[in-house]
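**Student:** sharing a sequence plus its predicted fold:
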Amino acid sequence: MQDESGNTDRTILSRRKLLAGIGGSVAATSFSRKATADGEWINVVDAGADPTGEESISPILDALTTEDGTTFYFPEGEYLMDDMFRHVGFNGFELRGDNATIVPAPDYDGRWLFKLGTYEEPGEDLYIEGLTFDFSADETGLRVVQAQVKDDLLVQDLAVTGRHDSGKYGPFCFDVTHPDGIGSIENVRLPDGGEFSENTPGDINVGPTGILVSQYHEGKLWVRNCDVGPWPDNGLYCSTETGRVVVKGGLFKNSNITSIRLSGDYSSIHDATVIVDNQRDNDTNQRAIRLDGGAYNWVENTDVYLKQPNGRAISIQNDVKWARIQDCRVVVEDGAPTRAICVSPQAGKVDILNSEIEFNAPGQALHLEGPSSADADPVYVLKTTITGSGDGSHGRHAVRAERGNCLFDRLDIEQTGDDYRRGIKILGDGCTLKWGDYNTTHIPIVNDADETTFHGVSARSLDGDQGMKILDGSSGVELTESTIHNGIWEDGEVSVTYDGNWYPER
């Protein structure tokens, strides 16, 4: 099996403007053109390329000059390629299409069409736009563009039509290899996805990824308004440990491992939509968003819809040092038991702010794993709501807080499902809950930890059970100025301080 790193061996970006955009807000950034009078503009048809798709253009491309500043222009038409075009170590190169479609030859058994730079010989100042790659023939698909540049990468308006069903590399790989380099990928569309390798003649492990940002990426890369999925591996996979990737907008659907998989310090997702609403036979764990590692990962103003859930909405993995989920909406419809937001046990600090979770399935809306000690890296949940008809058939509680030192400030929970559906269970020591409303079918709040503080909370069972249960062995618990309908069930020997509470009967 081979992996997808893919390494076996003229519009120029205004870097100042783009760096300003990435370093500050995520507002749109502009690009400026340098003069191209000193570069050569080559119309490939004028140079002998066949625009009817009958004759391969690969020999024509190989014979053309590739001096720095060269532009290959593809007029409207269909172009057949039966070999890889490779260009490395350049400083200034463009591929520009005008309603141009490129078709891989049926008998071409290679894995690339355009390899522009490598991690050992990266290019610089690369611009690609306006090309469509046609995978509609049976057993067709390969890496159509692999671009590895030190700096100044701009890719716009590329598309793949037809399902990738060859079992070769996924269609795109983009890396900025220098730590100070920058690039942008805009309006790249590959909605038809790819087939699992076991159903193809190829040998890629599992199957192809749609857009890969590999371990060789060390700079900063925007991914803007792309349409991705469904892919058998990942839709967008950013596997860098040292680089930064910023996803801005776009639609990501139904990839098997993850639709957006992100890592790297300060990598983030903004204004995106992620949907899981269809499963193929091999789609066994379709996570929407997975944060793999790095500090200050941020998911903001993003909508996640699990309409046919068989994986989690947002997973925060162990190597993440600090993550923030902010102003997001997550909807999980009825289906297989799952979790909306899951924090792994060794992940660092996590903030969940101003977000809405509609959870209509068995499982947890929030599952916070981690050390149970009161000095654990905290999870802060602020101004967040959990609603829906989730039931208790696979985990009674909508929120399971195994981590200590968590803060739930103005968390509101309403879960109306049956099977003893509850609101929150506190298992980590030193947690605080304040100013939240908890309304669930069964007991809304269950405490099984020490040094828990409740202040200004309201808890009501829709079936008339007690509003709170404190389990045997809980000590140092404080409950103040709260409204607990039908009182509190102290289940065993507990140590609780009460002050200024109200216990209305139903």
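**Tutor:** On my side now, so go ahead.

**Student:** CA atoms for contacts and neighbours, from now on please.
**Tutor:** Will do.

**Student:** state the distance from Lys469 to Gly110.
**Tutor:** To Gly110, Lys469 is 64 Å away according to Cα to Cα, to the nearest Å.

**Student:** neighbour count: these two, which is higher?
**Tutor:** Counted by other Cα atoms under 10 Å, Lys469 and Gly110 do not tie: Lys469 has more neighbours, with 19 against 14.

**Student:** quick check, that one in a strand?
**Tutor:** Yes: according to DSSP: H, G, I helix; E, B strand; the rest coil, Lys469 belongs to a strand.

**Student:** my guess is it contacts Ala459. True?
**Tutor:** No: between Lys469 and Ala459 there is no contact under Cα atoms under 8 Å: 10.7 Å.

**Student:** got any residues that touch both of the two?
**Tutor:** Counting by Cα atoms under 8 Å, 6 or more residues apart in numbering, the common neighbours of Lys469 and Ala459 are Ile445.

**Student:** for the closest residue in space to Gly194 that isn't next to it in sequence, what are its contacts?
**Tutor:** Counting by Cα to Cα, 6 or more residues apart in numbering, Gly194 lies nearest to His164, which is 4.3 Å off, once chain neighbours are set aside. Residues near His164 by Cα under 8 Å, 6+ apart: 135, 139-142, 170, 192-195.

**Student:** would you mind measuring from His164 to Asn301?
**Tutor:** 31 Å.

**Student:** could you dump the contacts of His164 to TSV with distance to Val223 and secondary structure?
**Tutor:** Shown next, in TSV, are these (distance: Cα to Cα, whole Å; DSSP: H, G, I helix; E, B strand; the rest coil):
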residue	distance to Val223	secondary structure
Phe135	23	coil
Glu139	28	coil
Thr140	25	coil
Gly141	22	coil
Leu142	21	coil
Gly170	17	coil
Asp192	19	coil
Gly193	18	coil
Gly194	20	strand
Glu195	24	coil
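
**Student:** can I get the residues you listed in CSV with neighbour count and distance to Ile128?
**Tutor:** Below are those laid out as CSV (neighbours: other Cα atoms under 10 Å; distance: Cα to Cα, whole Å):
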residue, neighbour count, distance to Ile128
Phe135, 22, 19
Glu139, 19, 26
Thr140, 25, 22
Gly141, 30, 19
Leu142, 24, 18
Gly170, 33, 18
Asp192, 20, 21
Gly193, 26, 21
Gly194, 30, 23
Glu195, 24, 26
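
**Student:** this is the comparison structure:
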Amino acid sequence: MAHTITIHDDGNGDANPYWVAFDGDTKPEQTTSHGATTDESDAITQTANGYRADGTVYGGRDAYRYHGKRLGMAFKYPERVRIKINDQQWRSPAAFGETQPWSGGNGGGGGSGNSNSGDGDGGDGSSDSSSSGSSTKQPSSGGSAKRHGIEFGRVVHAVDDLEMDPAANEPIDDALPTGEGGVLVEFPPGEYLIECQQSVVDTDSWGLRGLGGDPRDVRFYTPKGDWTKAIAFNGGRGFLLENCSFAQRDDHETGTCVAAVCKDELEIRHVRHLGYTPNSIENPQAEENGYCLAPSVTDPDGVGHVVDYVNVGESTVADYPQNTIPVFIGEPSRGTIHVKKCHIENKGSHTLYASKAAAVKVEGGLFKNNSNTNMRLSGAGSSLRDATIVVDRDPEFFRESDTGEPQNVRGLWWENQKNGASGGLVENTEFVYTSETRSEGVICVNGSAGGLTVRDCRIRNTTQGVPNVVVDPIGSGVRGNCPPGDEWVRLENVTFTGSGAHPPVEAKRPDVDMLGCRVNKPEAPRSEGLRKYDVEHGRV
């Protein structure tokens, strides 16, 4: 199969020399495909491993048609260059793993670069959060690697070694080594079709990793119109999913989820869910797997990480519980999961539903305009630090499409659903509420929870109808199971600003404290019924 690489220079006419090396016995040819212009002085010479093209662009385009794979390329001024493979998206040189530093035109005679595939098209509104920075190919066909503490005995290249189709014309199901432990499959930029659920059962050290410069460079697609659990890892130790995306299309039906029930060493890093997220009315198959990502660590001493997960596509809010949960950490999770620097927005239910799990530590991130709750945590060992929770969207977005009723949109809901353990910490987190939607509160402490400290936080609430902090009576609510330990709730150095007639704290149990807090809400009455009240009123 022949491919075309088009090189575009954004410069102002100054020379930008480059070279590109190709594998294979067929000599590349210069072409004017994609409207490219060519400089006839460019040279194509044979090397020990194939061919090499040396050229110069002056604020225009060069194009080459080739049959093998690219072995390497280099540009004197890579910041001026964009590259297109066939009819796919323009990318920076960093998105291609074979790019090498410029050394005066030397090099390019060989090496083992990535395959000849680029990324698919399609916008998704995804955040530009940092990727894994993984543009260098790991050893394949027998080479070993260690990533984020997981030892892989074999690293294989999805296209070069496993002959997967990077254009998503043929499914990759049969080529994925799901029955083999100790293997890391690395994907060059492209689009890959997963037709059926890929189950990895009782297998240690297994992973998928994209080689692009951005998680969106490697996209996994599932059949259109279906809700597909693409990856199901269950029972092993050591799971890695890194630097890739799952594309859900925008047909309001296609959904994709990933589940990882891991004993220990769970690593999900720089992963994106792209496109629209359907609910179970739009696709009844979503009822069985009503989440996008479901990580669990089953060993009580086990540790997992979910880092830079982004899911910001649109959804339509339906009646609870018919909405899709972006991240669900369920009851099997007995270890500790760190959720760091994630961005979840515009979802119909529970941004992070983790009140059935053991310790879940959320660090940083933006959680914005998600219906029902923007964060749902519980119990000893769990925490929310350095994050931002925002609800500022038009209230109509939060109205149930099937009943017409307004949803209950909490900022943080703290409860103890299964473990019955008191405790928890909310620290240095900013809450912003400007939407007059229906809500039980910016921060809601359920009657099943206690021993919670809220410290060094800022709550800006400009609404008339949304309470600020609500602490329910012990034993109240649908959960009912009271914590066996502490029942108190303490707010330390919390700042309240904005308009609205609700008091800063509505305490419905006797042991609630406000210590060193500051309030600048001229319309709000003083909080009553608190055990300790140390509050400065006035300008903050």
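**Tutor:** Done, it's in. Given the structure is predicted, the values throughout are model-derived calculations rather than measurements.

**Student:** alignment lookup: Trp206 of structure 2 to structure 1.
**Tutor:** Trp206 of structure 2 maps onto Phe93 of structure 1 when the alignment is built from TM-score structural alignment.

**Student:** can you count the residues close to Ile22 of structure 1?
**Tutor:** Neighbour tally, Ile22 of structure 1, other Cα under 10 Å: 19.

**Student:** ok, it to Gln346 of structure 1 distance?
**Tutor:** Counting by Cα to Cα, the gap from Ile22 of structure 1 to Gln346 of structure 1 is 29 Å.

**Student:** could you do Ala35 of structure 1 as well?
**Tutor:** 51 Å.

**Student:** neighbour count winner among the two?
**Tutor:** Between Ala35 of structure 1 and Gln346, counting by other Cα under 10 Å, Gln346 is the more crowded of the two (17 against 11).

**Student:** residue in structure 2 paired with the more buried one?
**Tutor:** Counting by TM-score structural alignment, Gln346 of structure 1 lines up with Ile474 in structure 2.

**Student:** nearest spatial neighbour of its match, skipping sequence neighbours?
**Tutor:** Ile474 of structure 2 sits nearest to Gly447 (Cα to Cα, 6+ apart), 4.2 Å away.

**Student:** tell me the counterpart of that neighbour in structure 1.
**Tutor:** Match for Gly447 of structure 2 (TM-score structural alignment): Asn318.

**Student:** that match: which element?
**Tutor:** strand 314-320 (DSSP states H and E).

**Student:** what lies in contact with that strand?
**Tutor:** Residues contacting strand 314-320 of structure 1 (Cα under 8 Å, 6+ apart): 287-295, 297, 323, 340-348.

**Student:** on that earlier part again, what is the nearest of the contacts of His164 of structure 1 to Ser30 of structure 1?
**Tutor:** Nearest to Ser30 of structure 1 out of the contacts of His164 of structure 1 is Gly170 (Cα to Cα; 29.1 Å).

**Student:** what do we get in structure 2 for the closest one?
**Tutor:** By TM-score structural alignment, Gly170 of structure 1 lines up with Tyr291.

**Student:** wait, its match touches Ile329, no?
**Tutor:** No: Tyr291 of structure 2 is not in contact with Ile329 according to Cα under 8 Å; the separation is 9.9 Å.

**Student:** looking at this, Glu198 of structure 1 is in a helix?
**Tutor:** Yes: assigned with three-state DSSP, Glu198 of structure 1 falls within a helix.

**Student:** what is the burial count for Asp301 of structure 2?
**Tutor:** 11.

**Student:** now check structure 1 for the residue matching it.
**Tutor:** Match for Asp301 of structure 2 (TM-score structural alignment): Asp180.

**Student:** which residues of structure 1 fall in helices?
**Tutor:** For structure 1, the helices defined by DSSP state H cover 15-23, 58-63.

**Student:** okay, those helices in TSV with distance to Val160 of structure 1 next?
**Tutor:** Shown next, in TSV, are the helices of structure 1 (distance: least, Cα to Cα, whole Å):
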stretch	distance to Val160 of structure 1
helix 15-23	27
helix 58-63	19
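
**Student:** figure out which of those is closest to His270 of structure 1.
**Tutor:** Nearest to His270 of structure 1, of the helices of structure 1 and by Cα to Cα, is helix 15-23 at 12.2 Å.

**Student:** for the closest one, buried residues please.
**Tutor:** In terms of neighbour count (16 or more other Cα atoms under 10 Å), helix 15-23 of structure 1 has its buried residues at 15, 18-19, 21-22.

**Student:** any idea which of the residues you listed is closest to Gly117 of structure 1?
**Tutor:** Within these, the smallest distance to Gly117 of structure 1 is 19.2 Å, found for Arg15 (Cα to Cα).

**Student:** who's in contact with that closest one?
**Tutor:** Neighbouring residues of Arg15 of structure 1 by Cα under 8 Å, 6+ apart: 152, 182.

**Student:** what does it correspond to in structure 2?
**Tutor:** For Arg15 of structure 1, there is no aligned residue in structure 2 (criterion: TM-score structural alignment).

**Student:** distance of Arg15 of structure 1 from Cys226 of structure 1?
**Tutor:** Per Cα to Cα, Arg15 of structure 1 is found 22 Å from Cys226 of structure 1.
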